[in-house]
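**Student:** Any chance you can model this:
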Amino acid sequence: MQTIRIERTACPKEKPGKENPLTFGTIFTDHMFEVDYEEGKGWYDPRVVPYHKLELEPSSMVFHYGQEMFEGLKAYKTEEGKILLFRPDKNIERANRSNDRLCIPEIPEELFLEALKTVVSVDQDWIPTKPGTSLYIRPFVIATDPFLGVRPSHTYKFMIILSPVGAYYASGLDPVKIWIEDDYVRAVKGGIGEAKTGGNYVASLAAQVKAHEEGYSQVLWLDGVHRKYIEEVGAMNIFFKINGVVITPELNGSILPGVTRDSVLSLCRDWGIKVEERKISVDEIVAAARSGEMEECFGTGTAAVVSPVGELRLEDERMSIGGGKIGELTQRCYDTITGIQLGRLTGPEGWSVEVK
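**Tutor:** Predicted coordinates:
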């Protein structure tokens, strides 16, 4: 594997004060990782360099055809000072699945993991340690060919930037309110819904703005064909606990295969809780909420980890869940996953990867 060269900044930034609460995704560390791709040459010149602005041609293909991929994971510092990544192999695997769908060259797994470790190690002093904080890691690829034509680019940049963050939702672990969207569509089977790419998120903005105006945190999407089956929340996968059974929509080609989603399913099975990955209709959800059979509802994702849902709204009907309080299973999932991430609990083999 190519050696990653390191160029340290001559002008370190001022780090956020420990007394100030961190917002999500607004502060960036001193350094970033970069590696370039050229058709026939492959990925070359991997480097950690000072965080900087990009210089690109206005005709760069990423601006015109949206050929780009991004990922998200976090680094944590344990009480003993160890630096841990949570299941980075799953993020690397998902990134390359997205790359394949978007006709972006695969990033060698060894290079990807070494890049993550190296840039986090260089900026390890930026990892916050207050409860509920972490170092968010954003790997991404952009197409850089200066060409106005619809085809895969011949050149790319793969970069990783870092951001010390607090809770994704300002409410923290307080239950959020979710708007069930029955007008706009996010993705369809056969499209790019299962890829981690900006096109999925820009498609969600109009509905998200509508939901925010009504006082709701996120949008819960229905399938794009029947407008009947539950898919995912804007920034999370979704789970329901109905009559003791944990149910989540099956991966069908339009749903993002979340790493936290997979972790929750694994933990529930280990705990002997019955889980079902299947189609679940909005009618079933509404009926369970009306009858009181829906015991808990929560979302999962890298940014929020586990987020309880206290209310669902479909058109004019508001459905309260669990009395608007966090459920026992939701809390257990959150405590277990964050405990593993922070090194307080021992998780399944391979879930914690140390950065040295």
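**Student:** CA atoms for contacts and neighbours, from now on please.
**Tutor:** Will do.
**Student:** close enough to count as contact, A235 and V305?
**Tutor:** No. Judged on CA atoms under 8 Å, A235 makes no contact with V305 at a distance of 10.6 Å.
**Student:** Show me where the stretch 51-200 of the chain has its strands.
**Tutor:** With DSSP state E, counting those that start in this stretch as the criterion, the stretch 51-200 of the chain has strands at 68-70, 73-77, 83-86, 134-143, 155-165, 176-181.
**Student:** Can you say which of those is nearest to I4?
**Tutor:** Of all the strands of the stretch 51-200 of the chain, strand 155-165 sits nearest to I4, with 12.9 Å by CA to CA.
**Student:** What are the contacting residues of that closest one?
**Tutor:** 22-29, 31-39, 51, 116, 119-120, 126-128, 133-145 (CA atoms under 8 Å, 6 or more residues apart in numbering).
**Student:** Now go through these and say which are in helices.
**Tutor:** Counting by DSSP state H, those place L116, V119, V120 in helices.
**Student:** List buried members of those by neighbour count.
**Tutor:** The neighbour-count test (16 or more other CA atoms under 10 Å) applied to the ones in helices among the contacts of strand 155-165 identifies L116, V119, V120 as buried.
**Student:** Closest to A10 out of those?
**Tutor:** V119 (16.2 Å).
**Student:** Assess the claim that that closest one and T29 are in contact.
**Tutor:** No. Judged on CA under 8 Å, V119 makes no contact with T29 at a distance of 10.0 Å.
**Student:** which residue sits closest to I255, ignoring its sequence neighbours?
**Tutor:** E194 (4.9 Å; CA to CA, 6 or more residues apart in numbering).
**Student:** re earlier: I'd like to know which of the strands of the stretch 51-200 of the chain lies nearest to R47.
**Tutor:** Taking those one by one with CA to CA, strand 155-165 is closest: 9.5 Å.
**Student:** the inter-axis angle of that closest one versus strand 73-77?
**Tutor:** On the basis of axes from the mean of the first three to the mean of the last three CA atoms, to 10 degrees, strand 155-165 is oriented at 40 degrees to strand 73-77.
**Student:** quick one: the residue nearest to I255 and E250 touch, right?
**Tutor:** No. Checked against CA under 8 Å, the pair E194 and E250 is beyond contact range at 11.8 Å.
**Student:** one more to put side by side:
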Amino acid sequence: MNIAVEKVTSSKINEVDFDNLAFGSVFSDHMLECTYKNGAWETPKIVPYQPITLDPSSKIFHYGQSIFEGMKAYKDKDGGVWLFRPLENQKRLNISAKRMAIPELPEEYFMEGLTSLLQVDKNWIPENDGSSLYIRPFMFASGNGFHASPADEYKFIIATAPSGAYFSGKVRVLIEEKYSRSANGGVGFAKAGGNYAGQFYPTQLAKAKGYQQVIWTDDNTHEYIEEAGAMNIFVRINDTLITGPTSDRILDGITRKSILDIAADEGIKAEVRKISVAEVVAAAKSGELKEMFGAGTAAVVSPISGFGHQGTDYDLPELENSYAMQLKKRITDIQYNRAEDKFGWRYRVI
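**Tutor:** The predicted structure follows:
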């Protein structure tokens, strides 16, 4: 594709302390922008990172047609730049787009646009161990009008942010019994912005009680655990790793899929099935509950140190050789080109 590039007149990279990067708060010099207009996506272009100007009647403000993805670029010790399963992000973006009545984006627009942007801003990819360039592709309704219908114009943008090693620490979570993240027939499987906005209030309530995050349960009975905050959740009972099946309510996480594949390769018994709250509580009481952790792009895995349910707190044991850390190391070694990639997940950019 003939992607036009408008470079910044002066880079701000020398103003950035790459040894002290907070997650998603410093942004690189350029972004990719693509407009859907007159029934077709125009050719993407790379422009300086800048504010977006929108009319007050733009439908994103009124009807919430907005989706996004989260991914990272990694730099190995020889300066090579890699992505991790980027086509999975591209496919999922279009799954989300279809559900939100947003025009799907051609694969070459996503992949060529992304790789071109990374080549322009390659110096923004940190070299420090554990650091990466966080990539945020997103799409939203830019067309105007107060009538409740899909927009006729959309924007696709990729912005990037160099980020340091993401350590969430071990978190305590509260099993939610009133609020729901999503419902059958809804948009829980899509990465729609509103899914995350709806999580903030229940999470604030949990934090006020001394927890860092919420474990979401099914919308109908609240009997089955489904996700941990904005991440997929895994539970280890004895030596079996369990995660819930994807559905209308659960995001088909790329890290989740990778963990299941690596667990099989490592000889770790894994099951994809419903996990009841009662089963988890009983396992915690009997000592059979060994681990719980979230799985997602930012942290890869986020260990859970304990959970609360109906006024009672349950602590999980400290393990020297946890599945969480074993699986995280295997994934990050692939991402940073430190180990064999027998799955073909690495995608070379430079």
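**Student:** Mind checking the TM-score on these two?
**Tutor:** The TM-score (TM-score structural alignment, normalised by the length of the second structure) is 0.96; 349 aligned residues with a CA RMSD of 1.3 Å.
**Student:** returning to what we had before: can you find the partner of the residue nearest to I255 of the first structure in the second structure?
**Tutor:** The pairwise alignment with the second structure assigns E194 of the first structure to F189, based on TM-score structural alignment.
**Student:** Which stretches in the first structure count as helices?
**Tutor:** Under DSSP H, the first structure gives helices at 61-65, 88-101, 109-122, 198-202, 205-213, 259-270, 282-291, 328-341.
**Student:** any chance of these in JSON lines, plus distance to Y184 of the first structure?
**Tutor:** Below are the helices of the first structure laid out as JSON lines (distance: least, CA to CA, whole Å):
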{"stretch": "helix 61-65", "distance to Y184 of the first structure": "22"}
{"stretch": "helix 88-101", "distance to Y184 of the first structure": "23"}
{"stretch": "helix 109-122", "distance to Y184 of the first structure": "36"}
{"stretch": "helix 198-202", "distance to Y184 of the first structure": "12"}
{"stretch": "helix 205-213", "distance to Y184 of the first structure": "7"}
{"stretch": "helix 259-270", "distance to Y184 of the first structure": "24"}
{"stretch": "helix 282-291", "distance to Y184 of the first structure": "15"}
{"stretch": "helix 328-341", "distance to Y184 of the first structure": "29"}
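**Student:** Excluding chain neighbours, what is closest to the aligned residue in the second structure for V62 of the first structure?
**Tutor:** Alignment note (TM-score structural alignment): V62 of the first structure maps to I60 of the second structure. Spatial nearest neighbour of I60 of the second structure, excluding adjacent residues (CA to CA, 6+ apart): A141 at 4.8 Å.
**Student:** contacting residues for that neighbour?
**Tutor:** Neighbouring residues of A141 of the second structure by CA under 8 Å, 6+ apart: 58-60, 64-66, 102, 150-155.
**Student:** Nearest to I268 of the second structure among the residues you listed?
**Tutor:** S66 (37.8 Å).
**Student:** Can you name the residues that contact N200 of the first structure?
**Tutor:** Applying CA under 8 Å, 6+ apart, we find N200 of the first structure in contact with R186, A187, I192, G193.
**Student:** Report the separation between it and E14 of the first structure.
**Tutor:** Counting by CA to CA, to the nearest Å, the separation of N200 of the first structure from E14 of the first structure is 34 Å.
**Student:** And I180 of the first structure, by the same measure?
**Tutor:** Counting by CA to CA, the gap from I180 of the first structure to E14 of the first structure is 42 Å.
**Student:** Looking at those two, which is more packed in?
**Tutor:** Neighbour count, other CA atoms under 10 Å: between I180 of the first structure and E14, I180 has more, with 21 against 8.
**Student:** What's the match for F140 of the first structure in the second structure?
**Tutor:** Checking with TM-score structural alignment, F140 of the first structure has F138 as its match.
**Student:** Could you report the neighbour count for that match?
**Tutor:** Neighbours around F138 of the second structure, by other CA under 10 Å: 20.
**Student:** ok, it - contacts?
**Tutor:** S66, I67, F68, E69, F156, I157, I158.
**Student:** Run a quick neighbour tally on the aligned partner of E232 of the first structure in the second structure.
**Tutor:** Applying TM-score structural alignment, one finds that E232 of the first structure aligns to E227 in the second structure. For E227 of the second structure, the neighbour count with other CA under 10 Å is 24.
**Student:** Does E227 of the second structure touch I250 like I think?
**Tutor:** Yes. Contact criterion CA under 8 Å: E227 of the second structure and I250 qualify, at 7.2 Å.
**Student:** Which stretch of the first structure lines up against stretch 96-111 of the second structure?
**Tutor:** Aligning stretch 96-111 of the second structure against the first structure (TM-score structural alignment) gives residues 98-113.
**Student:** buried stuff in that stretch?
**Tutor:** So, applying 16+ other CA under 10 Å, buried residues of stretch 98-113 of the first structure: S98, N99, L102, I104, P105, I107, L111, F112, L113.
**Student:** Tell me which of the strands of the stretch 51-200 of the first structure sits nearest to R278 of the first structure.
**Tutor:** strand 176-181 (18.5 Å).
**Student:** Identify all contacting residues around the closest one.
**Tutor:** 207, 211, 215-222, 307-315.
**Student:** try it again with 6 Å
**Tutor:** Contacts with strand 176-181 of the first structure, where a contact means CA atoms under 6 Å, 6 or more residues apart in numbering, come from 211, 216-221, 309-314.
**Student:** count of residues packed around R344 of the first structure?
**Tutor:** Neighbours of R344 of the first structure (other CA under 10 Å): 14.
**Student:** so who does the residue nearest the centre of the first structure touch?
**Tutor:** With distances taken as CA atoms, centre = their mean, the residue of the first structure nearest its centroid is T302 (4.2 Å). For T302 of the first structure, the contacting residues are L73, by CA under 6 Å, 6+ apart.
**Student:** at 10 Å instead, please
**Tutor:** 71-74, 86, 136, 168, 235-236, 258-261 (CA atoms under 10 Å, 6 or more residues apart in numbering).
**Student:** What's the match for it in the second structure?
**Tutor:** Aligned partner of T302 of the first structure by TM-score structural alignment: T297.
**Student:** Quick check: the gap between that match and Y134 of the second structure.
**Tutor:** Taken as CA to CA, the span from T297 of the second structure to Y134 of the second structure is 9 Å.
**Student:** list the residues that contact both of those two?
**Tutor:** With CA under 10 Å, 6+ apart as the test, T297 of the second structure and Y134 both reach G70, M71, K72.
**Student:** Using CSV, please lay out those residues together with distance to V280 of the second structure.
**Tutor:** What follows is the shared contacts of T297 and Y134 of the second structure, written out as CSV (distance: CA to CA, whole Å):
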residue, distance to V280 of the second structure
G70, 30
M71, 31
K72, 33
